[in-house]
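Engineer: Give me coordinates for this.
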Amino acid sequence: MPGFLDLPLELRNHVYELLLGQELEPSFRGVMVVSEQYVKNDLPLRCFRSLLRVCRQINCEFEHAIQHLVASKQLDYTLDITFSHGRPYFSLTWIRFPSLSPTINHLSINVDLRTREPLRDGLTESSMPREGELTHLLEDSGKNFAVQLFDYIAILLKTLATLLSHGNSNFRVLYTEVVTLNFRTPTKLILPIRSGLHNDTQYTRRVHVDKASAQSLHETMQDTLKATSQRFKAFNASECDRLFPLIQIGSLRFATEGEVWGEGHNLVLAHDDFQWLRY
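Structural biologist: Next up is the predicted model:
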């Protein structure tokens, strides 16, 4: 019976493409502590990574397949991050994660904002946030959503760099061409018509907030994100050689429902914080 290496290279490359393009099964995870170990545990590292250990030839061919993905601007990571009112943590769901690579074409993060989840003991009027309480998530304080968001991105990139450096003495730079932070329309929980049952949680549903509230919340989110990113310090570009590994973002874009409204260029991760490159 012929082995994998007995197949023509064209067929092997097709297998690599199928593996790299395979869709993820969404897995909703709550994030209470942002650390390299926790972030690493949440990464959807594929079982096909074991292919890299089969033999030198397959390792080389698979690496070429990843490089081809990068060259064709198709190596994209996508994840959803959800901030819920009344929760001391956020949640994330990985949507797309093809493979580890020192160059990432696009890291897309969809940011959801929503009212608190129903309580285990059932849903009551007191468990629902009052009008305007959703904005507490966005206040410009040490625990606002923008700080948590950038902290997570920083640890995520550090974790990827650590994984890439294992067994690779040539690794020096992790470069992400574009990072997009995309705000989605905030949602609220709709109370059910009383069924008389002890727990009505299963009868709830989540809908978009009204347009006026969505616009107000998006404006607050934008202002908070702008204020946080504007506080990033400047880093002298001539000192990049001192950073190891060099973790750089070419373009940071801010969007609402896919429409870009702001953009900054050339960020580096230095001293555990993002800083704007100064030339």
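
Engineer: Please count neighbours and contacts with C-alpha atoms only from this point.
Structural biologist: Fine.

Engineer: Can you show me the helices along the protein?
Structural biologist: Counting by DSSP state H, the chain has helices at residues 9-20, 36-42, 56-71, 145-165, 211-230.

Engineer: Buried residues, the first one. List them.
Structural biologist: Burial within helix 9-20, assessed by neighbour count using 16 or more other Cα atoms under 10 Å, is assigned to R12, Y16, E17, L19, L20.

Engineer: hmm, back to that, closest to M128 out of the helices of the chain?
Structural biologist: Of all the helices of the chain, it is helix 211-230 that lies closest to M128, at 16.4 Å by Cα to Cα.

Engineer: what is the orientation angle of that closest one with helix 145-165?
Structural biologist: Using axes from the mean of the first three to the mean of the last three Cα atoms, to 10 degrees, the inter-axis angle of helix 211-230 relative to helix 145-165 is 60 degrees.

Engineer: Now do the buried residues in helix 211-230.
Structural biologist: In helix 211-230, counting by 16+ other Cα under 10 Å, buried: S213, A214, L217, H218, T220, M221, Q222, T224, L225, T228, S229.

Engineer: Can you redo the buried residues of helix 9-20 as a markdown table, where the extra columns are distance to D272?
Structural biologist: As requested, those are exported to a markdown table (distance: Cα to Cα, whole Å):
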| residue | distance to D272 |
| --- | --- |
| R12 | 41 |
| Y16 | 35 |
| E17 | 35 |
| L19 | 33 |
| L20 | 31 |
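
Engineer: Closest one to C47 out of these, please.
Structural biologist: Of all those, C47 sits closest to L19, with 9.8 Å by Cα to Cα.

Engineer: Spatially nearest residue to that closest one, not counting backbone neighbours?
Structural biologist: Distance criterion Cα to Cα, 6 or more residues apart in numbering; nearest residue to L19, sequence neighbours excluded, is F48 at 7.3 Å.

Engineer: And the one you found, how far from L100?
Structural biologist: Distance of F48 to L100, computed by Cα to Cα, to the nearest Å: 12 Å.

Engineer: what about those two, which has more around it?
Structural biologist: L100 (17 against 12; other Cα atoms under 10 Å).

Engineer: dump the residue contacts of that one.
Structural biologist: Taking Cα atoms under 8 Å, 6 or more residues apart in numbering, we find L100 in contact with L160, L164.

Engineer: now the other sequence, so there's something to compare against:
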Amino acid sequence: MPGFLDLPLEIRNYVYDLLLWEELDKPQFRGVMVVKEAYIKNDLPLRCYRGLLPVCRQIHSEVKKGIQHMVASKRLIYDMTMTFSHGRPYFSLTWLRFPALSPTINHLSIAIDLRTREPLRDSALGPFIPHEHELAHLLEDSPESFAGQLFNYIPILLKCLANLLSHGNPNFAVLYTECMTLNLRTPTKAVGSSGNGFNPISMCRRVPVDREEARKLHATMQNTLKAKSKGFKAFDARDCDRLVPLIQVGSLRFATEGRVWAEGHNLVLARDHFQWLRY
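Structural biologist: The predicted structure follows:
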């Protein structure tokens, strides 16, 4: 019976493509209360192609070439959603696309969902609707704001990816993300089921907030993101050789519903925080 390597290279490449381009079967919505590398690694939707890498040197080389082809064609894209709920003490995470581990990531796309008036518990004795000051605390500039949580999670995510890439590979030195986009989506609010009116006990679906409320919420969130990014320190580019591995982001973009409204260039991860490269 012929083995896998007895098949023509064209067929083997087709198998690799099927594994690398396969969509995530069922994206899972996970609550994140503690941001640690072990938990982040556990939530990564690592793909089944990785089982081929230790089979033999030839298959390892062929799979790696398939990943390099994805990078060259600008299609190695990580896509995820982070959901922040007004009234809940954690954010939620959903991976939508995670094709392969690679030292070069073409695009890290993070959609930011905001859920307003999210009940913490549903109980006939005491339904809990969060106060407006809790929403302000989530959106306005502070270490506990959504932006603070974002820029706490993303560096550890990139460090986790770098550690996975360096495992068994002494030549790994750089993890480069060409573009990272943080995209604000239209906030949603909870409403009651049909026939029950606005009953917090029976909330079962979410709808977009009205346009004016969305505008105000987005304005606050944009200001917070601007303040957070302006607070990044400067890092001397001549000292990059001291960062092992070097974790760099070529372009950081802020967008609302896909429309980019701010952009910065050349971030590095130094001392567990993003810093702007100074040349």
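
Engineer: coming back round to it: relative to L9 of structure 1, how far out is the residue nearest to L19 of structure 1?
Structural biologist: In this view, F48 of structure 1 and L9 of structure 1 are 18 Å apart by Cα to Cα.

Engineer: Likewise for T185 of structure 1?
Structural biologist: T185 of structure 1 is 46 Å from L9 of structure 1, by Cα to Cα.

Engineer: Ok, P192 of structure 1 next?
Structural biologist: 58 Å.

Engineer: repeat for E239 of structure 1
Structural biologist: 43 Å.

Engineer: can you check T201 of structure 1 too?
Structural biologist: 54 Å.

Engineer: where along structure 2 do the strands fall?
Structural biologist: Along structure 2, the stretches classed as strands by DSSP state E are 29-32, 77-85, 91-97, 104-105, 107-116, 174-184, 188-192, 203-208, 233-236, 246-256, 259-270, 273-278.

Engineer: out of those, which comes closest to Q149 of structure 2?
Structural biologist: Closest among these, using Cα to Cα: strand 91-97, at 8.3 Å.

Engineer: what range in structure 1 matches the closest one?
Structural biologist: With TM-score structural alignment applied, strand 91-97 of structure 2 matches the range 90-96 in structure 1.

Engineer: what's the answer for stretch 216-235 of structure 2, then?
Structural biologist: Counting by TM-score structural alignment, stretch 216-235 of structure 2 pairs with residues 216-235 of structure 1.

Engineer: now do stretch 162-182 of structure 2
Structural biologist: Mapped onto structure 1 using TM-score structural alignment, stretch 162-182 of structure 2 covers residues 161-181.

Engineer: What residues sit buried inside the matching stretch?
Structural biologist: 161, 164-165, 171-181.

Engineer: Just tell me what S145 of structure 2 corresponds to in structure 1.
Structural biologist: In structure 1, the residue matched to S145 of structure 2 (TM-score structural alignment) is N144.

Engineer: Report whether the expected contact of that match with F150 is present.
Structural biologist: No - using Cα atoms under 8 Å as the test, N144 of structure 1 is too far from F150 to be in contact (10.5 Å).

Engineer: Q149 of structure 2: neighbour count?
Structural biologist: 17.

Engineer: my guess is it contacts P143, does it?
Structural biologist: Yes - Q149 of structure 2 is within contact range of P143, at 7.4 Å (criterion: Cα under 8 Å).

Engineer: What is the burial count for I109 of structure 1?
Structural biologist: 23.

Engineer: That one and T204 of structure 1: what is the separation?
Structural biologist: I109 of structure 1 is 27 Å from T204 of structure 1, where distance means Cα to Cα.

Engineer: who's in contact with stretch 187-205 of structure 2?
Structural biologist: With Cα under 8 Å, 6+ apart, stretch 187-205 of structure 2 has contacts from 113-119, 122-124, 127-129, 206-209, 214, 217.

Engineer: Give me the buried entries from those.
Structural biologist: When the contacts of stretch 187-205 of structure 2 are checked for burial by 16+ other Cα under 10 Å, the buried set is 113-119, 128-129, 206, 208-209, 214, 217.

Engineer: So which of these is the closest to Q275 of structure 2?
Structural biologist: Nearest to Q275 of structure 2 among these, with distances taken as Cα to Cα, is D113, at 25.4 Å.

Engineer: Aligned to the closest one, what sits in structure 1?
Structural biologist: So, by TM-score structural alignment, D113 of structure 2 is matched to D112.

Engineer: so how many other residues sit close to the closest residue to that match other than its chain neighbours?
Structural biologist: Spatial nearest neighbour of D112 of structure 1, excluding adjacent residues (Cα to Cα, 6+ apart): T82 at 4.6 Å. Look at T82 of structure 1: counted by other Cα under 10 Å, it has 23 neighbours.

Engineer: T82 of structure 1 reaches I109, doesn't it?
Structural biologist: No - T82 of structure 1 is not in contact with I109 according to Cα under 8 Å; the separation is 10.2 Å.

Engineer: show me the contacts for V147 of structure 1.
Structural biologist: By Cα under 8 Å, 6+ apart, the contact set of V147 of structure 1 is T228.

Engineer: Now do the same contact list for the residue lying closest to Y279 of structure 1 once chain neighbours are set aside.
Structural biologist: Using Cα to Cα, 6+ apart and skipping residues adjacent in sequence, the residue nearest Y279 of structure 1 is A237, 5.4 Å away. Taking Cα under 8 Å, 6+ apart, we find A237 of structure 1 in contact with L277, R278, Y279.

Engineer: Neighbours of the second one, how many?
Structural biologist: Residues near R278 of structure 1, counting by other Cα under 10 Å, number 12.

Engineer: Please report how far the closest residue to it other than its chain neighbours lies from D272 of structure 1.
Structural biologist: Of all residues not flanking R278 of structure 1 in the chain, N236 sits nearest, at 4.9 Å (Cα to Cα, 6+ apart). Using Cα to Cα, N236 of structure 1 is found at 16 Å from D272 of structure 1.
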